[in-house]
Structure formats: C-alpha cells, structure tokens
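> Got a predicted structure plus its sequence, pasted below:
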Amino acid sequence: MRLSKLFGSVRLVQEVTRSNDTNRSTDAEDPSSLEKRNDKPIMLQTIEIPTLNLYCYQPTQKFTVRHYNKPITNEEKSKSQKLLCLWPLPTVTRYMILIATLMSVLNWLGVLSIACSAPSFIIHRLDFKNMCLAPFLFDWTLQGMMLYGWNLLILGLFEESLTLMLGGGTRRFIHCLFFVFVSLSTIRVTLGFIFSKSTGWAFPSLFFSNSMHECSQGLAPFLFALLVVQSLCIGDKYILIYGQGEHHQITVAKVTLQFIMCLVNYTTQTILWWSLSGLFTGFITTLVMQAWLAFEKREVKDQTEFMTLEHYRRTPLWRLLWSATKRSGWVVLLTLPVLLAWNTYYTRASVVSGHELNTISHDRYLFTFVFMTAPRRGDPAYLTRTIESYLENWPENPSVDSPYARMQAIIYTHFTNHTQFEEAKEHFSGTVKGQRYLKWVHQQGETLNQRLHVSKALDYVTETFGSTYYALMEDDFPVCGQREWHEIETVIYKAEKTVPNHCGVFVGTGGSGLFLKPEMARLTSQLLLHYVDMPPDIIIQKCLMGQLPQCAACKDSLVTSKTLLMYHIGYNTSTSDDRTYKKDEFQCGWRHPFNGDPSVITL
C-alpha cells in the first residue's frame, strides 16, 4: 500500500523560462512544494496504471515554485513549471511519423527511389531530391526502426520545449525547422566542397575525404541543430519528482539530456560532418531567433509581465545577441570534442594482414607490377629511385604463405638505347631483393610511341604470367612510404571484399597506379591501338569507369584510394611532348583526382 502511494505521486516536470524573458537563465528552485498559479487545474486525461497515475494538464497551466518562509523574487517569477506530457504527440512530430512511414514504405516497394544524401551527389549530379527526402527515410530493420523512433522521441521533446520558448506555437516551430533545413543543407554541401575538392589540391593537410562522402542519417543532423537552439533557455530543466520533500527529485538540464539522447545516433556510424553542419546551423538559428524574439510584439496580460517585458525590450539588441552567442557557443564547444572522439573511433586506421591479403586469390602471382620506362631528357635516375621505393617495403626472404612470395615486378622497355635501364639492372641484380622480385625485359626499338609501348607490355605480361592483378606503373612515380604501401594493400583487399566484380583499382594518377584484372589488361591492350586520338592513360581510365562501349560492364565499379599513394618526380622530364607539370603537383596526400565522383567507389 505504501509502495503504491509512493509511485502514485511520481511526476515528470519541466522547469522553463517564461517566453517573455528568453534572455535570462536561472537555477531551479525546490519543486517539492508546487502551488498552482490559477484556479484548480483542469485534468484532461488520466492514464491508470496499477502503481502509477500520470496527469496531463493543459499547457497553459503553470506552476510557480514558492518557499513559504520567504517572499517571491523576480528571479522566481521568471521561472514556471508544467507537467511534461507527450501524449497526444505534438503536431509536427505526428506529421513527421506519418510522412516518414509513407516515404519508407514507398521506397521499400520500389515506387520511390530514395537514398541517403551526400555532397558528392549534389555537386556532381545535382541530386536535390534525395537531399529533400532523405530526412524522412529509415530502413525496415529492427535497428533502423528503433533509431528513427528514438529520433522522433527527441524531436517531440524539442517541439514541446521550443514551441513554448519561441512563443509562436506550432507555426513558429515549423518556421524554425524550415530555416534549419535550408541552412543545414547549404552548409553541409559547402563544407564538403571546401574540405574536399578545394583543399585536396591547395592544402592537403586540410583534406578530409569523408566531408564529401558522408551520408546523412535521417533526422539526426537537424536534432543537433535544435540542440543548440535550446540554449536560448539553457537553464530549463526536467525534474522527476517521485515523493514528498526536496530530496525526492532528480533534476537534469534539458540541453544535457537532449545531447545524450542525440549521441545515440553515433552508435551505428559516424556522422561527424552532418553533425558539425547541424551545430553551425543551430548557432546561426539561435542568433536569428533571438533577434526575432527581441522585435516581436506580444500581448501583455498583467502588470508583472508588462514590467518584465518592458525591461526585456529596453535591453540593447547587441547585448541580447552577445548573451545568445555565449550560451550557444558553449553548447557547440562542449559538444564538439565528444563528436570528434566518436569520429576518431570510427575512422581509426585499419591495415590488412598478410594472411588476409593472401586469401583474395589462388593465382600464381597476386601482383605483377609492370614498370614502364623510356629515355628522358637529361637521363635522370628516376627508374632506380622508383624501384627502390617499392623494394623497401618488400621482405628479402618472404615465407611460402606470405603474399610477397606471390609478387613480382617487370621492368619493361622497348628502346634499344636506354642508359638508366641498364644502370638500374646492374644495380639491383646484385641485391637479394632484386634477384627475387625483379625481371628485366629489354626489347629493341627507337620509336617514342607510348600507346604501342604500353600495349606491347600488357600483351607480354598477360601471355607470360598468370596474375590476379597487373599493375601499370610509370618510372617516375615512387610509392610515398611504408604507410602508403600498406594502404595500397588495404584498398585492394577491401575492393575484393566489398566490390568483388570491380574491373580495377586506381591509387595513383595518369598512367601510374592502375591495378587491372586480367581480362581488363587484355582488353585495354587492344583499346590502346583502337582509340588513336585519345591519350593512353585516358583510354585506360575511361575503360575502368565504363565510359567506353567495350567496357560497359565496368560502369560504377572502379575503386580508388582516398589520396594519392605515390608521387610525381619527373615533372620536368615528361615523355609526352604535350604535357607539362609543376614541381609541387601530384604529391603524397593529395586528393585522388576521382575522389568525390559518385560513379567511383572510394575506399
């Protein structure tokens, strides 16, 4: 009986700042003694549970906190308390459930084709449809439905809280949501462009591949924006009262609880860039809403409210905006480190092991590197430097079950007189690694014909050696280092596991770093002699992307690395007369030229 009486007194109360004083935030007083402001409250609905009765009051019924042994201060008057009731659901939340269910059903049935939105699709394909409809989409899986339902609960809390705070009812909240949607979408695309396509060349240290590819996750980005808007009344709290007396209550700030609830979206994947866009959008929205509230005309009901509102109106606008800036800024600054920590967990580097790499095929050779070399102006020793950069990452005596036991490098030239070829052969023939990994093919010829050169090399290696991949390499593109070499292995392993039907992998630029499947190596050998008006490297790239009629099966299957994993050292000695390069072009860490194109798969 005593237990039933205890639970029968449980109430969930929210303490809010009165809508005409959004510039102030104070701590909560003791809510153990609640005295209603008006007459006896009207009980709209009673939910009867054996041990718990919850009473939902009209939203206009507010309760002020009073201590009977002291007078009421102005600070106490600026606060009010009302029972939290999310049933019936707030208006916007109800319509959101209806629209999301309808859109997801139509997408599941194939009537609509909706996918998550990313800046790469908007920049390259102007895919505004998915940008507008993706917030209403969820997967018909247990995890997907539970996560979307959780976000709807958060949206309901925000709507119930912000509708009261903004003082304009549901219509004002809808205006706020529309502003958030437009601003967030614009900021997200802008961040994706700046930190990918712009910085990828000029400032590689500021290049972040995920800024272009990261997909949205339903309502999550917009909830982070509303989290910052909640800072307009940062002192508002939820109070769980479960008995009599000041020690029978649990108090938590609204911003704190809503932030913890928003973090649930990070349990499945990282959405750092969408979350950042939401935080920045929320910061801007907070200032806009604060300015709007400052100039809004309101109906005054009593003298106390008139005095409070008059004081609020006489406060300079810059002071109101500065106060809003500080509050929203604190929310952003305290939220950001947590999001970065979650993102670090999801984006930590993973390196494929030798055993895993060895399982992708059972061919005699896993990789057959084909280093194309020709005489250059000034006769620089680029070939030796390039070969050495690879051999540094290969063991001298690999075990039988090691993937390095299935690697070889073919140094190929069809020039009779090639001094650097002979010097490199003499240098490496006396080393253990050179004897194990390198094979030298020196054919006779004097004609500088790059397409014929590459075509003959591909014909030779495909007819002579059975290999899972044939990797075309130019003699002036050394691998960047040990980390980048392991990144090459990781990208190829992921390509085999996630895109098993791909035609090739591209980790470099131009005609270097092209890993071709055997059938593609044979096909491109023929296409090089067929398309005589197109540069050889462009022919191979277009074929891998499925842009040539003979390569239609390769459409949307090309796999690339996020950045260049090899760098250009022969910028001033190109074997192509129609091409010139700058010294600092195509260096380590640069964005891969195809990164961001939705028709390729970046791993």
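Yes, it's here.
> can we go C-alpha only for contacts and neighbour counts from here?
Noted.
> Determine the longest helix present in this protein.
The longest helix of the chain (DSSP state H) is helix 317-346.
> Tell me the helix or strand right after that one.
helix 354-358 (DSSP states H and E).
> ok, so what distance separates Gln14 from Glu160?
Separation of Gln14 from Glu160 (C-alpha to C-alpha, to the nearest Å) stands at 10 Å.
> ah, wrong one, I meant Asn210
34 Å.
> do the same with Tyr470
Separation of Tyr470 from Glu160 (C-alpha to C-alpha): 61 Å.
> Which one of these two is surrounded by more residues?
Between Tyr470 and Glu160, counting by other C-alpha atoms under 10 Å, Tyr470 is the more crowded of the two (26 against 23).
> Packing partners of the helix or strand containing the more buried one?
Using DSSP H and E, Tyr470 sits in strand 467-474. In terms of contacts (3 or more C-alpha pairs under 8 Å, 6 or more residues apart in numbering; DSSP states H and E), strand 467-474 is packed against strand 365-372, strand 514-516, helix 518-530.
> what is the orientation angle of that strand with helix 518-530?
Strand 467-474 runs at 40 degrees relative to helix 518-530, counting by axes from the mean of the first three to the mean of the last three C-alpha atoms, to 10 degrees.
> Now the element after strand 467-474, going C-ward?
Next helix or strand after strand 467-474 toward the C-terminus (DSSP H and E): helix 482-498.
> other SSEs contacting the helix or strand just after that following helix?
Per DSSP H and E, the first helix or strand lying C-terminal to helix 482-498 is strand 504-506. Judged by 3+ C-alpha pairs under 8 Å, 6+ apart, the packing partners of strand 504-506 are strand 514-516, strand 559-560.
> here's the one I want to compare it with:
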Amino acid sequence: FFAPCANCMRPSPDAGRVLVWCGLTEIFAATAAGLLVTCHIAWHVLGLLLGLGTFDVCPTVTDRPFLTVAVLTAPRRNAPIHLITTLQSLLSAWPQNRSHPLHSRMQIVVVNHHGADHSVWHHARALFAEVSAAARHYVHFIERNLTDLPPLDHIFHLQRAHAHSVLHVAATFDSEYALLLEDDFPLCPLAWGRVLQLLCACDAQYPQSRGAFVATGGNGAFFRRDHLPGVLQALDVASSLRQAEWKARADQCIGAMNKRIASKESHEKVEEMDEWCESNLKHDVIIQRYLLGAPLCISRELLFFHIGYTSSTFDANGDLETKPDWQCGWRQPLTSRKRVVVL
C-alpha cells in the first residue's frame, strides 16, 4: 500500500501525482491510527465505568461466588423506602446477561431481624418479587431472629448483633468477598466499575489485606473470605456481654453518653465517646479497626452515599433538620490513616 512513496525520493514526471498519493496515504494512516487509539481509550474508560472486562485480570476462583452483599436494615421514622433505593442502585449496575462471568457469582442478602415491624422490608420483598427479574435472581430476603443472646439493652449492642448476624448469613455463601452495607447507602452513579477496579487492583497488589473500604462508617466494607471469621469474632457482642468486667465498663460508657444526650437542647449529633468506648461499642469502629490490622485498600472518594441522614435509627443522631452528609465524590475519611493504600 505504501510502495509508491518510495518514488517520492527521486525526481520523475509523475512526482507530483506520487506526492499527492503519499500525502493522502499518510492522512489516511494517521486518521485510522487516531480512531483506533480513540476507540481503545473509550473502551477502557467504558470498562472502568461499567465494569466491562475488569475480571479478566482478577485472580479469583471462577467456580466460587465472587461477592455477597450483606444489607443491614431496620425500621425508620416515617418508613422511608431507602432499602428499595439501595437495592435498585445495585441491581441497575449489575449484569443482566446470563453469559456475563459475574451473573452467577454475586448475590445480595437482606436480613430482617424485626419481624412484622419492618414494613419496608416486607414491601421490598413483595415488590421486587413481582416486578424485577434481576432481583429474583440476585436478592435473598431472609427473616432471622436473634436468639441465644443476653439482653441487648442499647442500640450499640443491637447494631453489633445485627451486623454480626447479617455477616454470618453472608458467610454461608462462601464468596471471595462479603460487603457490609446499610440500607440507606446506595451505590453512586457509574461507580460499580470503579468498585471492581479497586478490588482487582487490591487482589493483585495487596493479597495480604483483609479487605477494602469504599464508603464510611460500617458501610462499603469488603471482607476477604479468609478474614470474615475474624471480623465475626470482633463483632460478637454476646461474647462481650458475658464478660462482667467488659459489661460494667460498657454500661459506664452508655450512662455517660445518655447524660450528654439528656443535656442537649436539640437532637444534634452525639459527641464522640472516649477511645475505649468507641472501639468496643460502635460496630463501625470495630469494623474499621479490624480492617486496619493489615494494609487496607480504599478508594479516594466515596462510592456509596448516605440518603438516610433525616431518618437515623438512633434518635440522638439527628432530626429532620440534619444536613446531607457523606455524598458521592466526597473524600474518603480514612485516606490519612496509617496502613491505608489508596487505589
């Protein structure tokens, strides 16, 4: 195709025609190369956004489930449908084609510990069973009673027990990863590809990590399969409450916090507790501390966002005047912590 250009270097009667041919050839070649590069870049950008082809580089066992999302859910004031919004955000991002390599390797478990009192859970189960083929494939609605537990006389104990219970259910799927998510933290738009990219990079570069973290609090915490028993042990509130010394110290923490709440003129966010109380009572702090026991892979920005800031399950943590917090694109709060790796 380029042979006539050899004649460009020596004079001939046809030199003008050959030069035109050479010029057109170079323009065509440059245009074609530019289009190829553009298409190549566009394909990779689309892959990052939508997760296309990402798992070609992930060293996972193909016959084992890849991910189980464990959703914490509870009744809220005025029964907002946050649970439905959060589930839909995942279902709309996950593959619908059965031939996709992840279609049969992911699931969501939504565990109800509140029986008939959790009307939104029952509504979501009926709604998705009727109108969503994706939900029928991916989502498991499970009712589970918390049995054989000491009296759980505070919301912090309940939260630990609920997180332990839902992760225990997730562990039965034996997935490469378990993701803990509260029902008011939907996936950010176009963030699923970013999630997959981070997990793949973490697998390849930091196999010694205990998981990954892409949101805030106890949300967006990914636990590797081999480390799920460790976090279950850390969250086992029943074991803690059976220790008299631990329970006495925990009661002191709760009593001091209740006094601060009672002295407030309005339901503003509760002040931070001392280090022992934080590390032993709050399930999100327990989870973060466990993950930080090894290099922790995190995103630079939040990939899940908070929509339940006006309907906290803990009355002292906010009222209807609360401003939005933890939104898409906000800086990941753990970026400055030791042992954190931003990918």
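Sure, I can see it. Computed from a prediction, not measured in an experiment: that's the story for all the values here.
> Got a TM-score for the pair?
Here the superposed chains carry a TM-score of 0.66, computed using TM-score structural alignment, normalised by the length of the second structure; 245 aligned residues with a C-alpha RMSD of 2.3 Å.
> so the strand holding Tyr470 of the first structure matches what in the second structure?
The alignment of strand 467-474 of the first structure onto the second structure (TM-score structural alignment) spans residues 175-182.
> ok, now stretch 6-19 of the first structure?
Using TM-score structural alignment, stretch 6-19 of the first structure corresponds to no residues of the second structure.
> Repeat that for stretch 142-161 of the first structure.
Against the second structure, there is no aligned range for stretch 142-161 of the first structure (TM-score structural alignment).
> So for that stretch, what gets flagged as buried?
Buried residues in stretch 142-161 of the first structure, counted by 16 or more other C-alpha atoms under 10 Å: 147-148, 150-161.
> Let me have the residues you listed in a markdown table, adding distance to His355 of the first structure and secondary structure as columns.
Listed next are these as a markdown table, based on distance: C-alpha to C-alpha, whole Å; DSSP: H, G, I helix; E, B strand; the rest coil:
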| residue | distance to His355 of the first structure | secondary structure |
| --- | --- | --- |
| Leu147 | 37 | helix |
| Tyr148 | 40 | helix |
| Trp150 | 41 | helix |
| Asn151 | 42 | helix |
| Leu152 | 45 | helix |
| Leu153 | 46 | helix |
| Ile154 | 46 | helix |
| Leu155 | 48 | helix |
| Gly156 | 50 | helix |
| Leu157 | 51 | helix |
| Phe158 | 51 | helix |
| Glu159 | 53 | helix |
| Glu160 | 55 | helix |
| Ser161 | 55 | helix |
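> and the residues you listed as TSV, adding distance to Leu106 of the first structure?
Output for these, formatted as TSV (distance: C-alpha to C-alpha, whole Å):
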residue	distance to Leu106 of the first structure
Leu147	19
Tyr148	17
Trp150	22
Asn151	21
Leu152	20
Leu153	23
Ile154	25
Leu155	23
Gly156	24
Leu157	28
Phe158	28
Glu159	27
Glu160	29
Ser161	32
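> Make a markdown table from the helices and strands packed on strand 467-474 of the first structure and add distance to Gln258 of the first structure and mean neighbour count to it.
Formatted as a markdown table, these follow (distance: least, C-alpha to C-alpha, whole Å; neighbours: other C-alpha atoms under 10 Å):
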| stretch | distance to Gln258 of the first structure | mean neighbour count |
| --- | --- | --- |
| strand 365-372 | 52 | 23 |
| strand 514-516 | 48 | 26 |
| helix 518-530 | 53 | 19 |
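> would TSV of these with distance to Cys56 of the first structure be doable?
Conversion of those to TSV gives the following (distance: least, C-alpha to C-alpha, whole Å):
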stretch	distance to Cys56 of the first structure
strand 365-372	69
strand 514-516	66
helix 518-530	69
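> out of these, which comes closest to Arg171 of the first structure?
In terms of C-alpha to C-alpha, the element of these nearest to Arg171 of the first structure is strand 514-516, at 56.3 Å.
> in the superposed pair, what's the mean gap between that closest one and the second structure?
Here the mean offset of strand 514-516 of the first structure against the second structure after fitting is 0.4 Å, by mean C-alpha distance after the TM-score superposition for the first structure.
> Could you tell me where that strand falls in the second structure?
Aligned by TM-score structural alignment, strand 514-516 of the first structure falls on residues 221-223 of the second structure.
> Find the centremost residue of the second structure, please.
Geometric centre of the second structure, nearest residue: Gly220, 3.3 Å, by C-alpha atoms, centre = their mean.
> what about the closest residue to it other than its chain neighbours, neighbour count?
Excluding the flanking residues, the one nearest Gly220 of the second structure by C-alpha to C-alpha, 6 or more residues apart in numbering is Val214, at 5.0 Å. Applying other C-alpha under 10 Å, we find 23 residues neighbouring Val214 of the second structure.
> ok, Val214 of the second structure - contacts?
Val195, Gly220, Ala221, Ile298, Ser299, Glu301, Leu302, Leu303, Phe304, Gln332 (C-alpha atoms under 8 Å, 6 or more residues apart in numbering).
> Spatially nearest residue to Gly570 of the first structure (excluding sequence neighbours)?
Asp476 (5.3 Å).
> so that neighbour touches His568, yeah?
Yes: using C-alpha atoms under 8 Å, Asp476 of the first structure is in contact with His568, at 6.0 Å.
> Ser311 of the second structure maps to what in the first structure?
Checking TM-score structural alignment: Ser311 of the second structure goes with Thr573.
> I appreciate the help and will end here.
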